[in-house]
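# Generate coordinates for the sequence data below:
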Amino acid sequence: MVARFRVLSLMIQKQRLLFVTGTRADFGKIEPLAKAAIADGFSVSFFVTGMHMLESYGLTKIEVNRLAGASVHEFVNQRPGDPQDVILAKTMLGFSDFIMEDKPDLVLVHGDRVEALACALVCATNYVKCAHIEGGEVSGTIDEILRHCNSKLAYCHFVSSQTAARRVQALGEDDSSIHVIGSPELDIHGQPSGFTLQDVLSHYEIRTADYGICILHPVTSEAATMGQQAQDLCAALQASGKYFVVIKPNNDPGSEGILKVLETLPRSQFQIIPSMRFGRFSELLRNAGCLVGNSSAGVREAPFLGVASLDVGTRQTDRAFGPSISKLPASDMQGILQFIETNWHKRFARGAEFGDGNATEHFITLLNSEAFWQRSMQKQFHDIAS
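You can find the predicted model right below:
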């Protein structure tokens, strides 16, 4: 009876949630969850690091600080040019110091970034509950390896699809720790963005409402060739004669080659933007002629909005398929031109592989479940029955 009273008392007080964010992209995915948790009475804080702290990438920590009701701790974990292992080590040291003081009940990390891996490692070695968001997905690059590592380190898993859930289970994770909630960012895309298209065009000085979007991130295992891939892709986009809004890549190895190519593009046909507020990006995407590049937005958000996307290269290998998604190497100029000509402003039925836009509802239901908090932290490998 005493033990049950303590559990009920804990539930009434609500737990302290700490979200880790290192990029504009992962913040866009976890912001809906954080807002829902704040509204439901949980104590919410953010550990802000990575690209958020770099002025060259738009100093996007500003976006996190705009979130009402959440406390924010900022940590600079890198200098320009730092290799991934150094960033990993710096983040572990900073995060370890922080949680010894903050003492969260649950740390939430997202995806496959090195910052997420650092924080998941700190949580595992200190027996702090850690939830991994959007594990169980594949891409065929180092990102996939980091993502699976995060899953193995985590206390529980908020995955985006049944397919992802099966993959996490195949890693030996207990089925009771795996929760299919969908992709949180689709909650935003499923609602009005809060901006008009004209607002977005004016804010970013985009010349025309007849535009496409290009996002090309580096593939770390192909860092030496990313400059050439960017050059090939941008040559095709330039040859199409269409106007493109280009969002700068993340800062993984290989980004320098991409950025050098972007600097050469004519501003009459390309508008280069360091980063975008998520609501504005949502409005831009839903009105785009198409999306080209290797961002996860091309295999997740664009299909949800019915926008045609061209997945370029290997970064999203085997991650998703659908009638709105095409796949080509950056070197296939004729194929890229054909895609643009055929799919410009073509609309498809909404893709529902990554959820129905209700991830936050599923998330809050789980957080308010007594069983969610009472699972043992002693992990065991669960073989899949043959």
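# hey, let's count contacts and neighbours off CA atoms from now on
Will do.
# could you pull out the strands for the stretch 151-300 of the chain?
Here the stretch 151-300 of the chain has its strands, by DSSP state E, counting those that start in this stretch, at 156-159, 178-180, 211-215, 243-247, 270-273, 291-293.
# Residues in contact with the second one: which ones?
This points to strand 178-180. Under the contact criterion C-alpha atoms under 8 Å, 6 or more residues apart in numbering, strand 178-180 has outside partners 156-162, 165, 168-169.
# which one of those residues is nearest Asn65?
Asn65 lies nearest to Phe158 out of the contacts of strand 178-180, by C-alpha to C-alpha, at 24.4 Å.
# The structure of the following sequence is requested for comparison with the preceding one:
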Amino acid sequence: MIRTVAVFTGTRAEYGLLYWLLKDIQACADFDLRIIAGGMHFSPEFGETWRQIEEDGFHIDAKVELLLSSNSSVGVVKSMGVGMIGFADALDRLRPDILLVLGDRFETIAIAQSALIMQIPIGHIHGGEITEGAYDDAIRHAITKMASFHFVAAEPYRERVVQMGEQPDRVLCVGAVGLDHITRSTRLTLHELATSLRFDLRRPYFLVTYHPVTAANEDPVSVFKCLLEALDFFPDYQVIITYPNADNGGRYIIPLLKQYAEEHPSRILAIASLGSERYLSAMSYAAAVVGNSSSGIIEAPALNRPTVNIGVRQEGRLASASVVNCGVDLPSIRGALNVALSEAHSDAIKKAKNPYGQGDAAAAIVQFLASSKFDVPKKFYDLE
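Below you'll find the model as predicted:
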């Protein structure tokens, strides 16, 4: 019997991570894929990235517009409420046998709550991780308790999910799904990337993404200004800056990066969304990946690129030796950039190991789902 698998995506980054899993589900004769898209995908401000989903050959079965144009926590909560109304209608119409969600964002917990109440089993990807600088941390653990199946990125995360009371035989360590791009996707040459971006990339460059920190005393505007000042100490390097996500405070950063790019048009490129192919291509040639995105922790080490990880947003995550952690002030960021560009750090990267798997997560998830029963009641697992 063919079973319906619904997959939710709410952001450009999350969709990029899910791409090969979506392809493998789509190709599996046991499953009927249904895609539910919402959040940033439908915002012109963030690039209307739903178009990329359809250009990649997928059909969006439910479009849930929920994002309010707000910088406040109140706006985020109201967006979640709007989303739950749309998710209820979408799930009621599609009635999937299982819903797959990835990660820890507010859009994701909104659909997970909807599925929980509607008794639709949930498979959760990237549970068990720690990111102490964002309320995403609590969201991730909450989704774990709503989910019946778990696909984690490393063994310590599997142990943590089991510690939270989840049945061990339902917690599978598959590695990070985003690394499937490293082993399976083609990447643009540097010339093709420059042509696509309409931006000269003959000089070395930094790839920069900074997101607001939502659960710590880290003002996004002041930190981002320090980051821009630090970049000015490296005038021989060009900079590709992508927009932040739609968390509260993110819209304060966008005017700053736009102005910075306008003041340095030949050196700085500001772009709402690169898309998966261009983002990973840009990362593979970057002199350093800079900011506080999880991609600097998970994907950049797999491409042997140095990362400057700023502040506490990713604090608690497993990290390769290629990652240089630093504070949020100008001297710390500037110093970390110097370390990341050093010959000694380049030598260290060659010996570093990425703790997030081998780039074969999607196939493992599909194989596990194909052999699983979705309607078995969930029970709490007590540690001995």
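# hang on, the earlier thing: by neighbour count, which of the contacts of strand 178-180 of the first structure wins?
His157 (30 neighbours; other C-alpha atoms under 10 Å).
# What's that residue aligned with over in the second structure?
In the second structure, the residue matched to His157 of the first structure (TM-score structural alignment) is His150.
# From Gly103 of the second structure, how far off is that match?
Computed as C-alpha to C-alpha, to the nearest Å, the His150 of the second structure to Gly103 of the second structure distance reads 11 Å.
# Overlap in contacts, these two.
124-127.
# Residue in the first structure paired with Met118 of the second structure?
Checking TM-score structural alignment: Met118 of the second structure goes with Asn126.
# Run a quick neighbour tally on that match.
Neighbours of Asn126 of the first structure (other C-alpha under 10 Å): 12.
# repeat for Glu55 of the second structure
Using other C-alpha under 10 Å, Glu55 of the second structure has 9 other residues around it.
# next one: Met100 of the first structure
Counted with other C-alpha under 10 Å, Met100 of the first structure comes out at 10.
# Please apply the same query to the one 5 residues further on.
Residues contacting Asp105 of the first structure under the criterion other C-alpha under 10 Å number 15.
# Spatially, which residue comes closest to Val221 of the second structure, not counting chain neighbours?
Leaving out its chain neighbours, the residue that sits closest to Val221 of the second structure by C-alpha to C-alpha, 6 or more residues apart in numbering is Ile253, at 6.1 Å.
# dump the residue contacts of the counterpart of that neighbour in the first structure.
Aligned against the first structure by TM-score structural alignment, Ile253 of the second structure finds its counterpart in Ile258. Neighbour list for Ile258 of the first structure: 216-218, 226-227, 230-231, 249 [criterion: C-alpha under 8 Å, 6+ apart].
# at 10 Å what do you get?
216-218, 223, 225-231, 234, 248-249 (C-alpha atoms under 10 Å, 6 or more residues apart in numbering).
# For the nearest residue to Gly194 of the first structure once chain neighbours are set aside, give its distance to Asp143 of the first structure.
Excluding its sequence neighbours, the residue lying closest to Gly194 of the first structure (C-alpha to C-alpha, 6+ apart) is Gly279, at 6.7 Å. For Gly279 of the first structure, the distance to Asp143 of the first structure equals 26 Å [C-alpha to C-alpha].
# try Glu353 of the first structure
Going from Glu353 of the first structure to Asp143 of the first structure by C-alpha to C-alpha gives 21 Å.
# Next: Pro266 of the first structure.
According to C-alpha to C-alpha, Pro266 of the first structure and Asp143 of the first structure sit 32 Å apart.
# Those two: who's more crowded?
Asp143 (21 against 11).
# Now check that one against the second structure: what is it aligned to?
By TM-score structural alignment, Asp143 of the first structure lines up with Asp136.
# likewise Leu93 of the first structure?
Using TM-score structural alignment, Leu93 of the first structure pairs with Ile85 in the second structure.
# Shouldn't that match be within a helix?
Yes. Assessed with DSSP: H, G, I helix; E, B strand; the rest coil, Ile85 of the second structure lies in a helix.
# Closest one to Ala385 of the first structure out of the contacts of strand 178-180 of the first structure, please.
Gln169 (10.9 Å).
# Quick check, the closest one in contact with Cys156.
No. Using C-alpha atoms under 10 Å, Gln169 of the first structure is not in contact with Cys156; the gap is 11.3 Å.
# got any residues that touch both of these two?
By C-alpha under 10 Å, 6+ apart, Gln169 of the first structure and Cys156 have these common neighbours: 175-178.
# buried subset of these?
Neighbour counting over those (16 or more other C-alpha atoms under 10 Å) leaves 175, 177-178 as the buried ones.
# Now the aligned partner of Ile297 of the second structure in the first structure: closest residue in space that isn't a chain neighbour?
Under the alignment (TM-score structural alignment), Ile297 of the second structure pairs with Val299 of the first structure. Sequence neighbours aside, Ala320 is the residue nearest to Val299 of the first structure in space, at 5.8 Å (criterion: C-alpha to C-alpha, 6+ apart).
# Tell me which helix or strand that neighbour sits in.
Here Ala320 of the first structure sits in a region with no helix or strand, counting by DSSP states H and E.
# same thing with the one 10 residues further on?
With elements delineated by DSSP H and E, Ala330 of the first structure resides in a region that no helix or strand encompasses.
# Can you tell me, leaving aside adjacent residues, what's nearest to it?
Closest residue to Ala330 of the first structure apart from its sequence neighbours, by C-alpha to C-alpha, 6+ apart: Leu233 at 5.0 Å.
# Contacts only, for that neighbour.
214, 216, 227, 239, 292-293, 312, 329-333, 336.
# Can I get these in JSON lines including neighbour count and distance to Gln380 of the first structure?
Listed next are the contacts of Leu233 of the first structure as JSON lines, based on neighbours: other C-alpha atoms under 10 Å; distance: C-alpha to C-alpha, whole Å:
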{"residue": "Cys214", "neighbour count": "26", "distance to Gln380 of the first structure": "43"}
{"residue": "Leu216", "neighbour count": "26", "distance to Gln380 of the first structure": "39"}
{"residue": "Gly227", "neighbour count": "21", "distance to Gln380 of the first structure": "44"}
{"residue": "Ala239", "neighbour count": "13", "distance to Gln380 of the first structure": "55"}
{"residue": "Val292", "neighbour count": "28", "distance to Gln380 of the first structure": "42"}
{"residue": "Gly293", "neighbour count": "26", "distance to Gln380 of the first structure": "39"}
{"residue": "Val312", "neighbour count": "25", "distance to Gln380 of the first structure": "39"}
{"residue": "Pro329", "neighbour count": "17", "distance to Gln380 of the first structure": "41"}
{"residue": "Ala330", "neighbour count": "23", "distance to Gln380 of the first structure": "43"}
{"residue": "Ser331", "neighbour count": "18", "distance to Gln380 of the first structure": "46"}
{"residue": "Asp332", "neighbour count": "14", "distance to Gln380 of the first structure": "47"}
{"residue": "Met333", "neighbour count": "19", "distance to Gln380 of the first structure": "49"}
{"residue": "Ile336", "neighbour count": "24", "distance to Gln380 of the first structure": "47"}
